[in-house]
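*Asks:* no sequence for this one, just the structure:
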């Protein structure tokens, strides 16, 4: 199926006109008793990489559906059928990500490798029924014999082996008597079938490799299409929800279940996977980014991985809300990353404490403030939350403001600091700029200002108004910090629309990470805890970096920027 243009959310979800099409199917099944009287779903990741935001959508859908229905259950099942690519590290990361999202995995973790014996019994059933055979064609020959979407395939010369010979060879495959690729077990269906997935698909391949859970016990491992339905049936799954690329595999899913004595027959339902602007979701691409050192590991905040989003400072509730609001559809579409940012921004506006941090500091000396004097001023933590309380922050003779909050020759509608102009310091006083100090090269090194001591708290008793309010940090009490500003990792909006001859690496954004090393933050931020986001006033939402942040050298990641009206004016 093709992709629609960039969208914000599925129309059915935006209007909130009722349950999505998957829940409609489930409701009908419950009413008719098709799959019993309860709902049981699963999320079946292969442990060969870290989960990304697309997986988060699937987790929230599968697990959320189970939670919606009385008596509903959900399983986390690791599809660990390929020992050459799977690692315990990935198993642990997947469990950690799902628990971080808020789903309880107590007694809910399963492995395909738990069912290897049962899979083999199902394979024996198919062989004994004359519905599977051992093929000795090479991989290249199998591809050639398979045909094309417009031309039928042809039968393998080994397709008519006797049941006895197939059973003997399958046993030898299982016991490690053959080399990798020497033989393969295939289902005997129809080599001229219009659906190429039904043209004698592979069931077992030889892999003389050590499995992360079963060790060297097995020398053959089941193919996904063969194992998937049986895993669902063994676990009592009622609805097997997967993405659209498996739609053409559904007849095969049903065929495997129909031709053995399976405990039940789950229903496969497909939905459109998540595609985001300026993002790649391919595990292969993400692994290459990590192994080639183009990013700072699987948890790099520029990555679409759940661990990267967590390290960046995205909250689980924001991620779950995003998954809910984009909805589910049968049509592939491209979701604008700006919508994800909007969701994050809305949530953090309600929950994040407001603090002051100066990212590009310019020193201001308040000449009529006593030297050596300092005081504490009251600051509200979050005006959106009534119970957030207040804190006290130090104020002194020398402070830092943002360098771009001052202009020597300001244009119209610049309501910040300029020579002879008065502005408000947030929570503190009104100040007026009197002198501009420069070095030999003409660079501004500091400003000399005076303050009005009658305006403590940011209000003038005579009622005069100022349009500009600046954030600041006391120079004496400031904590040095590193701040990391993130932009999309790729410059191309739709990464499925690359120019001919180009690869995804050609679209890497050189400005995807900007590190600011000379930032000044208020002293309370020395005790910041990763995962606890803050709004840096007028700059955006930030969170302490879980890898590099320490109280001695704080490191903050920008989660999402704030809207800047002056930046918009400049752009125009």
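*Replies:* Right, received. Where do you want to start? What you see is a predicted model; the values in this text were computed from it and never measured.
*Asks:* going forward, measure contacts between C-alpha atoms and count neighbours the same way
*Replies:* Will do.
*Asks:* which residues touch the residue of the chain most remote from its centre?
*Replies:* Within the chain, the residue lying farthest from the chain centre (C-alpha atoms, centre = their mean) is residue 462, at 52.1 Å. Shown in contact with residue 462 (C-alpha atoms under 8 Å, 6 or more residues apart in numbering): no residues.
*Asks:* try it again with 10 Å
*Replies:* Neighbour list for residue 462: 454-455 [criterion: C-alpha atoms under 10 Å, 6 or more residues apart in numbering].
*Asks:* any idea whether it is helix, strand or coil?
*Replies:* Using DSSP: H, G, I helix; E, B strand; the rest coil, the three-state assignment for residue 462 comes out as coil.
*Asks:* Distance of it relative to residue 454?
*Replies:* 9 Å (C-alpha to C-alpha, to the nearest Å).
*Asks:* do residue 113 as well
*Replies:* Residue 113 is 74 Å from residue 454, by C-alpha to C-alpha.
*Asks:* can you pull out the strands in the stretch 51-200 of the chain?
*Replies:* Assigned by DSSP state E, counting those that start in this stretch, the stretch 51-200 of the chain shows strands spanning 73-78, 109-111, 132-135, 184-187.
*Asks:* Are there helices or strands packed against the shortest one, and which ones?
*Replies:* It stands for strand 109-111. In this structure, strand 109-111 packs against strand 73-78, helix 224-235, with contacts taken as 3 or more C-alpha pairs under 10 Å, 6 or more residues apart in numbering; DSSP states H and E.
*Asks:* Repeat the analysis, applying 6 Å as the threshold.
*Replies:* For strand 109-111, the packing partners by 3 or more C-alpha pairs under 6 Å, 6 or more residues apart in numbering; DSSP states H and E come out as strand 73-78.
*Asks:* Which elements pack onto the strand it packs on?
*Replies:* Packing partners of strand 73-78 (3+ C-alpha pairs under 6 Å, 6+ apart): strand 40-43, helix 53-68, strand 109-111.
*Asks:* try it against this one:
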């Protein structure tokens, strides 16, 4: 058990003692009506409930019967312990709610020690009190439960079982995010059926999943501050707002790096002629962060063969395209200017290799860097020092904008994960697990804290793109 982990079952002994205290104060009784009888006698919104015939038992009789429940002398469902409040209350939740039931089931934490278990409405306020919660934040469906929450804690405080002042419950509308489902039952199905890797899968809306995805506490706090709270339910916040909060909090701090996610080789055919040999390498530098020079420089090489993005080349220039096409010049970011001369393709038309000429005396940071004006600027990594990496491109887990209204599997996004065999700059070879980066042009990524290395390659998870590209 970790310091931040709590189990309700750790408090079963206290809950049982609290139940016996309520019985002793004539505030709880053992009811042996059938479920149908209890349901009928509960009444409805227009009809007050009817007292159980077992409600008038003495505390001593109830205590003896409750201990028989505890000792396994009664069958499952034969009796329940109920609070004694008001069967005519306009709030149906205050009409003697159940506190304990009999259920023979092996518990994951306590084994077979207990055959009676507390109901959630009884356990919830006690857990809050024992864990010294001050503000118990709930969704609106718990609003009608608040009177019982206060009633129970008031009674236990009067008996000295818990400290005063006790916790208070506050209700707000659920924060609904498009393309996200938070139903634990539905999410468990995805885990158990193998549709995701586990509860910490980076697509899951769990803290462990968000952490692996690259989300930070600062991003989640900013998102919640902007979303605000409301008492009116039914509203939805666009998933893009969550990603925007992440970008805004990471941009000022995330170290930069270059990565090529869909690589194709670029060969600078006159490199050897201008640089003193085909094997010659030229040292390049780039800032760790463009707005924080005090954080230093990244160091990498440029040579005859580079890896570039496949989408950075076109045989014929499309409108508005200023990257590589025959006859066009571009700058290799932090490196030299080159002029594209063409490319080779295989029999199926797939791009195999791009060719270019080095434009002399145009290296970034040198007097001749601005001698040739270009409109295109592309990222790259050198074949000589590139690090092969696995990059996991995560998207929304659900294609349905408001999941939960149809069949669970039909609402899943079949493209929520694609894996890229990428190349990254050498500064990322030993990236610490959980460290976030901005891959220039691509977005924000984090070194996977669980995967470690895949076949000796570092693994990075995409947290968010540079801009919202969903559905585009």
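*Replies:* Everything's here; your move. Since the model is a prediction, treat every value here as computed from it, not as a measurement.
*Asks:* Please say which of residue 113 and residue 454 of structure 1 ends up with more neighbours.
*Replies:* The neighbour comparison of residue 113 of structure 1 against residue 454 (other C-alpha atoms under 10 Å) goes to residue 113, with 22 against 13.
*Asks:* what about the strands of the stretch 51-200 of structure 1, which gets the closest to residue 336 of structure 1?
*Replies:* Closest of the strands of the stretch 51-200 of structure 1 to residue 336 of structure 1 is strand 73-78, at 28.9 Å (criterion: C-alpha to C-alpha).
*Asks:* Over in structure 2, find the residue span that closest one aligns onto.
*Replies:* Strand 73-78 of structure 1 corresponds to no residues in structure 2, going by TM-score structural alignment.
*Asks:* Check stretch 339-351 of structure 1 too.
*Replies:* Mapping stretch 339-351 of structure 1 onto structure 2 (TM-score structural alignment) gives residues 241-253.
*Asks:* Contacts for the matching stretch next, please.
*Replies:* Stretch 241-253 of structure 2 is touched from outside by 219, 223, with contacts defined as C-alpha atoms under 6 Å, 6 or more residues apart in numbering.
*Asks:* can you confirm residue 306 of structure 2 is in a strand?
*Replies:* Yes - assessed with three-state DSSP, residue 306 of structure 2 lies in a strand.
*Asks:* ok, residue 321 of structure 2 - how many residues close by?
*Replies:* Neighbours of residue 321 of structure 2 using other C-alpha under 10 Å come to 14.
*Asks:* quick one: terminal-to-terminal distance for stretch 77-92 of structure 2?
*Replies:* Criterion C-alpha to C-alpha; first-to-last residue distance in stretch 77-92 of structure 2 is 22 Å.
*Asks:* Just name the most buried of the helices and strands packed on strand 73-78 of structure 1.
*Replies:* Stretch with highest mean neighbour count among these: strand 40-43 (a mean of 25; mean count of other C-alpha atoms under 10 Å).
*Asks:* what's it aligned against in structure 2?
*Replies:* Against structure 2, there is no aligned range for strand 40-43 of structure 1 (TM-score structural alignment).
*Asks:* SS state for the aligned partner of residue 464 of structure 2 in structure 1?
*Replies:* The equivalent of residue 464 of structure 2 in structure 1 is residue 560 (alignment by TM-score structural alignment). Three-state call for residue 560 of structure 1 (three-state DSSP): strand.
*Asks:* Check the gap between the residue lying closest to residue 560 of structure 1 once chain neighbours are set aside and residue 388 of structure 1 for me.
*Replies:* Residue nearest to residue 560 of structure 1 in three dimensions, not counting chain neighbours: residue 541, with 5.4 Å by C-alpha to C-alpha, 6 or more residues apart in numbering. According to C-alpha to C-alpha, residue 541 of structure 1 stands 17 Å off from residue 388 of structure 1.
*Asks:* Please say which of these two ends up with more neighbours.
*Replies:* Taking neighbours as other C-alpha under 10 Å, residue 541 of structure 1 and residue 388 compare with residue 541 leading, 27 against 14.
*Asks:* In three-state terms, label the more buried one for me.
*Replies:* Recorded secondary structure, residue 541 of structure 1: strand (three-state DSSP).
*Asks:* Distance-wise, check it relative to residue 349 of structure 1.
*Replies:* According to C-alpha to C-alpha, residue 541 of structure 1 stands 9 Å off from residue 349 of structure 1.
*Asks:* just residue 279 of structure 1 next, same as before
*Replies:* Residue 279 of structure 1 is 25 Å from residue 349 of structure 1, where distance means C-alpha to C-alpha.
*Asks:* Next, count neighbours for the alignment partner in structure 2 of residue 293 of structure 1.
*Replies:* Residue pairing (TM-score structural alignment): residue 293 of structure 1 is matched to residue 194 of structure 2. Per other C-alpha under 10 Å, the neighbour tally for residue 194 of structure 2 reads 10.
*Asks:* Secondary structure class of residue 194 of structure 2, three-state.
*Replies:* Under three-state DSSP, residue 194 of structure 2 comes out as coil.
*Asks:* residues in contact with residue 554 of structure 1?
*Replies:* Contact analysis of residue 554 of structure 1 by C-alpha under 6 Å, 6+ apart lists residue 481.
*Asks:* let's go with 8 Å and repeat that
*Replies:* By C-alpha under 8 Å, 6+ apart, the contact list for residue 554 of structure 1 reads 480-482, 525-526, 544, 548.
*Asks:* for residue 516 of structure 1, same thing?
*Replies:* Taking C-alpha under 8 Å, 6+ apart, we find residue 516 of structure 1 in contact with 359-360, 482-485.
*Asks:* mind listing the helices for the stretch 201-350 of structure 1?
*Replies:* With helices called from DSSP state H, counting those that start in this stretch, the stretch 201-350 of structure 1 shows them at 224-235, 250-258, 283-291, 306-312, 316-326, 337-351.
*Asks:* Now do the same for residue 171 of structure 1: its match in structure 2.
*Replies:* Aligned partner of residue 171 of structure 1 by TM-score structural alignment: residue 67.
*Asks:* What is the burial count for its match?
*Replies:* By the other C-alpha under 10 Å criterion, the neighbourhood of residue 67 of structure 2 contains 14 residues.
*Asks:* What's the separation between it and residue 79 of structure 2?
*Replies:* Relative to residue 79 of structure 2, and taking C-alpha to C-alpha, residue 67 of structure 2 is found at 12 Å.
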